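Student: Pasting a predicted model and its sequence here:
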Amino acid sequence: MNVALVVMDTLRFDTFRERFDWLSGIRFTNAWATSHWTVPVHASLFAGKYPSELGVHVDNQSLDCPEPVIAEQLGEAGYTTRAFASNIILARPFGFDRGFDEYTGTWKFRALSGDVFDWEAFADEPQGPAAYARAGWDCLTESYETWPSLVRGARVALDRVDEPPGHESRAALDYVRRTDVGDHEFLFVNLMDAHMPHTPPESYRTAEIDEPYETATEYNGLVATAGDGPDTDPAVLKQAYDDSVRYLSDVYREMHEELLDDFDVVVTISDHGELFGEHDVWQHSYGVYPELAHVPCVISGDGIDDATRTEPISLLDVHRTLLDLAGIGGESRGNGLLDLSGPTVTADPTPRDCLVEYLGPNPRNREKVERLGYDPTRFDEELFGIAAGSSYGYETNDGFRIVGDADESALRDRLAELRTDIDRRDARSERGVSEATRRQLEQLGYA
């Protein structure tokens, strides 16, 4: 059994439904993330518990939980485990490579997976040949990781900004095509096209922007939420997002076909959505709003016919399903999504209520909000959401909100029960990152 898990980072459910109608398999139209941003959601996907139980959240962004993670479990069962990622917040310094035999990504992802010399800062000032020679010598003799630092220096010297837009997903597609897949393989892929900044190839750009997409769509979501929104027209931002998702859909159509040739089952999901001013909130920096928590989930593969299921499921169920597909045990809060007992594979989700957690703001973003003179205290309150039946209830600073026809009192009581059932792990991390990594985190809105 070969299994692939593909996460299309920051893809909203409504945009997915519009742009991915070609995707075959079982569609779960009532799927919910465990949190509002990449790190805690991927921790849940990998370890099968809520982020607060794992202790992976804004105050500890490393996958350092004592629980085994999916790649470790599959590896012990004899699987070859591979990963290709683009999001720097999932790089090796944050521990998400645990259990993978091969953990790679774009050159930028690989180069920033350690303590790397900050060539961008160096290149900001006029430098002569002697200075470059000294910098190269520092890469060899100081505490920097030598090869990643030298590779990054070469890229900067060759003017990396001229790389074609959309190259990251194309690099992932090339990786899938050239990988020699055997038996008992697990592949994890993270694709970043739907994530800010939105930079699809020129032929996909339809938004009317006077400046490059790269700068017009790059802003800090928490700052925008604390202030008066981003400088760029929200309609333009949404169009640039949609342009990026159209490109993602086209690339993923090619990738999905390649994956189905080598993998028995391909699970396609998003980790969270994105906000463009709904609720006066921007990006995925704050809250458990339905536009953030409602995510796509499709399971495709041999013997899996097209179907639509409307029961509420959690991304925790993806973790349990991966274990089931491999035929191995393991602790998980998730429920299996597939009936594997017959000649064909059908959906078999166990009825459940799904919890969504917001555990506070990214500390780097909070500091930036405060530094710019805004009051960040309203972001500090923890907020939770619950998907039950066909309804979703969620906490805000201004009260409890419901999408659907559920009884408010009953939904709030059930949310309180779910929260009480959580055994939280208190974890804090003082781990720093290199200046080069910090720059990349800032471009992605994480700093």
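Tutor: Received, thanks. Numbering: from 1, shown residues only.

Student: From now on I want contacts and neighbour counts done on CA atoms only, so please keep to that.
Tutor: OK.

Student: Tell me how far Y289 lies from T396.
Tutor: Distance, Y289 to T396, using C-alpha to C-alpha, to the nearest Å: 8 Å.

Student: Helices of the stretch 51-200 of the chain, residue ranges please.
Tutor: Along the stretch 51-200 of the chain, the segments classed as helices by DSSP state H, counting those that start in this stretch run 51-54, 70-76, 107-111, 119-123, 129-141, 146-157, 167-178.

Student: Give the other helices and strands that the third one contacts.
Tutor: Spelled out, it's helix 107-111. On a contact count with 3 or more C-alpha pairs under 8 Å, 6 or more residues apart in numbering; DSSP states H and E, helix 107-111 meets helix 146-157.

Student: The helix it packs on versus helix 129-141: what angle between them?
Tutor: Calculated by axes from the mean of the first three to the mean of the last three C-alpha atoms, to 10 degrees, helix 146-157 forms an angle of 150 degrees with helix 129-141.

Student: second one coming, line it up with the first:
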Amino acid sequence: MDESSGRDSESHETVRNVVLVVLDTARARSVDVTGDPDTRERTRSGTDRPTTPTMDRLAAEGTTFERAFATAPWTMPSHASMFTGMFPSEHGAHGGNTYLDDDLRTLPEAFAGGGFQTIGVSNNTWITEEFGFDRGFDDLRKGWQYIQSDADMGAVVRGEDTREKLEATRNRLFDGNPLVNAANILYSEVLQPAGDDGADRSTTWIENWLAGRKDDRPFFLFCNFIEPHVEYDPPREYAERYLPEEASYEEATAIRQDPRAYDCGDYQITDREFAMLRGLYRAELAYVDDQLAQLRRALEAAGEWENTLFVVCGDHGEHIGEHGFFGHQYNLYDTLIHVPLVVCGGPFAGGGRRSDLVQLLDLPATVLESVGIDDPALRRQWSSRSFLPGSDDEPRDAVFAEYVAPQPSIERLEARFGEIPDRVRAFDRRLRAIRTDEYKYVCGDDGFERLHHVPTDPFEQTDVSGDEPERARTLRERLEDRFGSLESATADGSVSMREGTKERLADLGYL
């Protein structure tokens, strides 16, 4: 798919560049501009403390989408949808096939074909060339490496004691350039700042790149900040703003954070501990919100802010005790798929708050239309609809989400924990969801189904599928019309990963 694409001569003159910032694992309910005040965690004083003032400012200047939804509850399929404009079962990158097909056209490729410089900064190890996300980028930087290198020293970081760290160093030091590897080990073990998972280095690098940039082309900049992802380890000064009354930083950061172990019943978390974890999570959001402010200042200093479309979203949400879960796997509750989305600049300036249903896979159609790029190859494959003000695309009357295959698989959980609870074994299924203005319906290939009346049950506590079987049937048929029968769908396909990649994913709790 190397079909060329071009810029429309009537593109919006006020939009030259596009910046897409993903706050990894940011759920809508915990972000000020989209969160429900009734659900916000309380601070020490017992009152709400703003979590994301920078996003609030962007929202005041731009447009907030109150009902934006991811297509999947975890990083890889959600980013694949943002990059291709396709649903997970369409692009095929999911728990059963952890690679973005080379034949698919991506958003960075469309920008590159439209004459843009394309830069990516990823702090999540899923979003790298290992999984096919580098296509179209002039440069895709890996935020977890101090010096950019193909060799991965993550095994050293994971060592539980000095012996393990030394053993990992011996095994990995000569995997590539030993001097570069030694520098990365020194950084991770001695010099890496506490409470930061790469965000500060990323914004500093972007700031320097902007300041020294000589390229006359417009640019597309993608950046993923991973701090809100487990483990929640914000700087102390941030954590202390959001922890519950009488909870100390030491007590909160001592709580074990192992979502897969929690789901499998390997340990318990009390309500008080979940309250502290939610405080740490909010502190992480506050920290990356400050990084957003730094990024904005860098764009302003470079003279690029006024003609840049600035998009901020979460790629999926998080369970922190809700529905009995910790993390973001195995289900499609709104806690996982309802995400913040704020767009600032150009035609979105002063747009206020919009309550129409939109999906993250609508971003390709929207941002390309904003800068006047028509990419036929990408357009032919996508299910994307532009939500640009005045666009000819039809607004959505429903949004969809899919969980194509368990990640990690039940087999991997068994290998780690041995016998696992029946509750977890039941998650070995494929799920689909449809959400309209009034109803949310979820069904699985094992016969599972739930129906919720959203206006009266926004937290999806009461299943009314038995009370309204016709409603459930209608929505189930609509899902089948859109994606085909669940019974005939398969989640086969696999791709081999380097051992270092498997270990990085284990760090993130996916393996």
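Tutor: Nice, thanks for sending it over. Only a predicted model underlies this, so the values are computations on that prediction, with no experimental measurement involved.

Student: TM-score them against each other, please.
Tutor: Once superposed, the chains reach a TM-score of 0.85 (TM-score structural alignment, normalised by the length of structure 1), with 432 aligned residues with a C-alpha RMSD of 3.3 Å.

Student: neighbour-wise, which of Y289 and T396 of structure 1 wins?
Tutor: Y289 (27 against 18; other C-alpha atoms under 10 Å).

Student: what do we get in structure 2 for that one?
Tutor: In structure 2, the residue paired with Y289 of structure 1 is Y333, using TM-score structural alignment.

Student: what do you get for H57 of structure 1?
Tutor: Checking TM-score structural alignment: H57 of structure 1 goes with H94.

Student: Skipping its backbone neighbours, what lies nearest that match in space?
Tutor: In space, and not counting its chain neighbours, H94 of structure 2 is closest to P77: 5.3 Å by C-alpha to C-alpha, 6 or more residues apart in numbering.

Student: Show me what the strand or helix carrying the one you found is packed up against.
Tutor: Assigned by DSSP states H and E, P77 of structure 2 belongs to helix 75-84. Identification of packing neighbours for helix 75-84 of structure 2 by 3+ C-alpha pairs under 8 Å, 6+ apart yields helix 88-91, helix 107-113, helix 363-371.

Student: Quick one: those as a markdown table, columns for mean neighbour count too.
Tutor: Output for the helices and strands packed on helix 75-84 of structure 2, formatted as a markdown table (neighbours: other C-alpha atoms under 10 Å):
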| stretch | mean neighbour count |
| --- | --- |
| helix 88-91 | 19 |
| helix 107-113 | 25 |
| helix 363-371 | 24 |
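
Student: could the ones you listed go into CSV alongside distance to T204 of structure 2?
Tutor: Below are those laid out as CSV (distance: least, C-alpha to C-alpha, whole Å):
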stretch, distance to T204 of structure 2
helix 88-91, 33
helix 107-113, 22
helix 363-371, 25
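
Student: Out of those, the one nearest G265 of structure 2 is which?
Tutor: Nearest of those to G265 of structure 2, taken as C-alpha to C-alpha: helix 88-91 at 29.4 Å.

Student: same for that closest one, what does it pack against?
Tutor: By 3+ C-alpha pairs under 8 Å, 6+ apart, helix 88-91 of structure 2 packs against helix 75-84, strand 399-403.

Student: Report the mean distance between it and its aligned residues in structure 1.
Tutor: Comparison of helix 88-91 of structure 2 with structure 1 after fitting gives an average deviation of 0.9 Å (mean C-alpha distance after the TM-score superposition for structure 1).

Student: what does that helix rub up against?
Tutor: Contact partners of helix 88-91 of structure 2, identified using C-alpha atoms under 8 Å, 6 or more residues apart in numbering, comprise 71-72, 77-78, 80-81, 84, 94, 100-101, 104, 402-404, 483.

Student: Spatially, which two of those are the most separated?
Tutor: L104 and Y403 (20.2 Å).
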